[in-house]
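Chemist: coordinates only, sequence not included:
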């Protein structure tokens, strides 16, 4: 075991897979010599060579198109999109080619690519560096969407994604790069309190895609979250003292609906938390799935706590996404409404 923060755990996963599998390639904007804007690929080019970890032009469509071609020929490319906001120029490649290649070719070709990208707020990046587009990708049949919340999961999920034969969108919460966090925001200094690292096993291991984690058992209410919001939700539960069961989805496609349903039927109440805008967010799909399967077990309406339905505000970032106070208010409402 080693003490690693999330960005170091991601770096370690890439290092392990580059050493383990000669078909793995890492590339993107500034990922080579510079080591990435968040240093997730630091040292990989020096260790594994310029043919295994290399820089690309600023052309997201070209990056993903190249990755798809490599995957179709038997390689396992891991392209990085520098910020998730920049991925839209490559959206047609992901939707029309990567997601459909296996089916269009009758299984003759497939696209075992893992698209890494930092996402979400935390750096005051505003509308072009802080968006949370996970619901867009969840809608595309053929893509898997993975979002870790701890260094342990970040490494294990990334290795599992790289070894998967399907295209995977691997979104990395920027606020967790140097975490994990306890979720309490200090508005004065604009940071999150928390320990800088966590225990991560050395070498190769995987965390299965599509398996949620119950990070806090409870009997009163089910809280569903992923990424940064797992830690913020835990902070809200601590504030209220409510016996909540907090579930980290870890991947939203495939979704561990069995764990979700079992918890919702047990507690009879549910609060869904995500950083993306509420309207059209993935929380709406979660709410529908739970309502369809747990209607007679629910004691009250399902609550959603999410980002504002506005373009991402630069100056009001900490008000835009859910904090412990907003989540705590939702928890109290579902406990009062029976």
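Modeler: Structure's in. What do you need? Keep in mind the model is a prediction, meaning the values are calculated, not measured. Residues are numbered from 1 along each chain as shown.

Chemist: From here on, just use CA atoms for contacts and neighbour counts.
Modeler: Will do.

Chemist: how near is residue 261 to residue 223?
Modeler: Noted for residue 261: a distance of 12 Å to residue 223, by CA to CA, to the nearest Å.

Chemist: An error on my part: the question was meant for residue 20.
Modeler: In terms of CA to CA, residue 20 sits 38 Å off from residue 223.

Chemist: same check, this time on residue 200
Modeler: Distance of residue 200 to residue 223, given as CA to CA: 26 Å.

Chemist: of those two, who's got more company?
Modeler: residue 223 (29 against 23; other CA atoms under 10 Å).

Chemist: Identify the residues contacting the more buried one.
Modeler: Applying CA atoms under 8 Å, 6 or more residues apart in numbering to residue 223 gives the contacts 233, 244-247, 270-273.

Chemist: among those, which ones are buried?
Modeler: 233, 244-247, 270-273 (16 or more other CA atoms under 10 Å).

Chemist: Quick one: those residues as JSON lines, columns for distance to residue 318 too.
Modeler: Converted to JSON lines, those look like this (distance: CA to CA, whole Å):
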{"residue": "233", "distance to residue 318": "15"}
{"residue": "244", "distance to residue 318": "24"}
{"residue": "245", "distance to residue 318": "25"}
{"residue": "246", "distance to residue 318": "22"}
{"residue": "247", "distance to residue 318": "23"}
{"residue": "270", "distance to residue 318": "24"}
{"residue": "271", "distance to residue 318": "20"}
{"residue": "272", "distance to residue 318": "19"}
{"residue": "273", "distance to residue 318": "15"}
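
Chemist: take the one below as the second:
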């Protein structure tokens, strides 16, 4: 057994369910889902896609399945992934860790490009105005461009510059095939899943940064003590996130862990009524949004910093976690 200190992820994860105006549905609707599907999306030809299935139980969410393999034993290639989502799709929310919208320039249908300074698309205007303001302190004469709306979306600029969380750009290095696969899957599922209604884009690192602090969000993958950090996070979320499957498999696997956090982010989105930012809402409706816990969703400042997390850990003392 390993002795772990519990921090404060759980302290940021309990709010009453709210009503919301769904921008895609057009009326006030209660977000009620029976299950939450989280997908940590990998390449279509690889074996790193992981799927997690959570079910709400009245007190929180229970992990009923998490794996990088379909029931047939094969990796989650497109056919297997679509089959799994369709099988569990009734009454489900689907949360995917990959860009579900393309960048504004790649969506453009004009017969010729007017250039970034002359373009009148509202998203490009946002990049010229609010986007530049967000990065203005870093701009120097002759410095390289800080935003490129043909490779990144407005939400990625906001996540980085306003919240200090560096995301992967939609068409950044190595992201093209993943974005293309996400676009294909969204099209293949469009008869059943509608963006910002029962399909959302998420980013596990952003969720963990906001709930557990930057230190844990940086340490839960590809670092010394990864197992311990993940175990701490799951213990801290234990009031609302429980496991009906072998938890050790999730602790040992980057992609399975991320799939669980994707699904849990979807659960919080539904339970707490997260919405698109009111400011520049039309931009994010068109350009896409990555959902994560934000300050204006009723959680105080929305951030647990590392000093506060450590203080709470010392106050709450150690928790024993079984390796098996």
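Modeler: Great, that's in hand. The structure displayed is predicted, hence computed values, not measured ones.

Chemist: TM-score for this pair?
Modeler: Overlay of the two chains. TM-score (TM-score structural alignment, normalised by the length of the second structure): 0.25; 146 aligned residues with a CA RMSD of 7.0 Å.

Chemist: re the thing from before, would you convert the buried ones among the contacts of residue 223 of the first structure into a markdown table that also reports secondary structure and distance to residue 104 of the first structure?
Modeler: Formatted as a markdown table, those follow (DSSP: H, G, I helix; E, B strand; the rest coil; distance: CA to CA, whole Å):
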| residue | secondary structure | distance to residue 104 of the first structure |
| --- | --- | --- |
| 233 | helix | 41 |
| 244 | strand | 45 |
| 245 | strand | 42 |
| 246 | strand | 40 |
| 247 | strand | 36 |
| 270 | strand | 39 |
| 271 | strand | 39 |
| 272 | strand | 36 |
| 273 | strand | 36 |
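
Chemist: any idea which of these is closest to residue 48 of the first structure?
Modeler: Nearest to residue 48 of the first structure among these: residue 247, at 37.4 Å, using CA to CA.

Chemist: does that closest one really touch residue 216, like I thought?
Modeler: Yes: when contacts are counted by CA atoms under 8 Å, residue 247 of the first structure is listed as touching residue 216 (7.1 Å).

Chemist: Make sure I have this right: residue 63 of the second structure is in a helix.
Modeler: No: assigned with DSSP: H, G, I helix; E, B strand; the rest coil, residue 63 of the second structure falls outside any helix and is strand.

Chemist: hang on, isn't it packed against residue 242?
Modeler: Yes: with contact defined as CA under 8 Å, residue 63 of the second structure reaches residue 242; the gap is 6.1 Å.

Chemist: Tell me which of these two has more neighbours.
Modeler: Counted by other CA under 10 Å, residue 63 of the second structure and residue 242 do not tie: residue 63 has more neighbours, with 23 against 20.

Chemist: and that one, what is it in contact with?
Modeler: Residue 63 of the second structure makes contact with 52-55, 241-245, 260, according to CA under 8 Å, 6+ apart.

Chemist: mind running it again at 10 Å?
Modeler: 35-37, 52-56, 241-247, 260, 263-264 (CA atoms under 10 Å, 6 or more residues apart in numbering).

Chemist: Out of the residues you listed, which end up buried?
Modeler: Taking 16+ other CA under 10 Å as the criterion, what is buried in the contacts of residue 63 of the second structure is 35-37, 52-56, 241-242, 247, 260, 263-264.

Chemist: In which helix or strand does residue 248 of the second structure reside?
Modeler: helix 247-252 (DSSP states H and E).

Chemist: Which elements pack onto that helix?
Modeler: strand 61-67, helix 226-236, helix 254-272 (3 or more CA pairs under 10 Å, 6 or more residues apart in numbering; DSSP states H and E).

Chemist: And the next helix or strand past the shortest one?
Modeler: To tie it back to what came earlier, the one meant is strand 61-67 of the second structure. Following strand 61-67 of the second structure in sequence, per DSSP H and E, is helix 78-87.

Chemist: same for whichever helix or strand comes after that following helix, what does it pack against?
Modeler: Beyond helix 78-87 of the second structure on the C-terminal side, the first helix or strand identified by DSSP H and E is strand 92-96. Using 3+ CA pairs under 10 Å, 6+ apart as the contact criterion, the elements in contact with strand 92-96 of the second structure are strand 35-40, strand 50-56, helix 78-87, strand 199-202, helix 254-272.

Chemist: tell me the angle the third one makes with strand 50-56.
Modeler: Relative orientation of helix 78-87 of the second structure and strand 50-56, computed by axes from the mean of the first three to the mean of the last three CA atoms, to 10 degrees: 0 degrees.

Chemist: just the last one next, same as before
Modeler: For the pair helix 254-272 of the second structure and strand 50-56, the angle between their directions (the same axes, to 10 degrees) equals 30 degrees.
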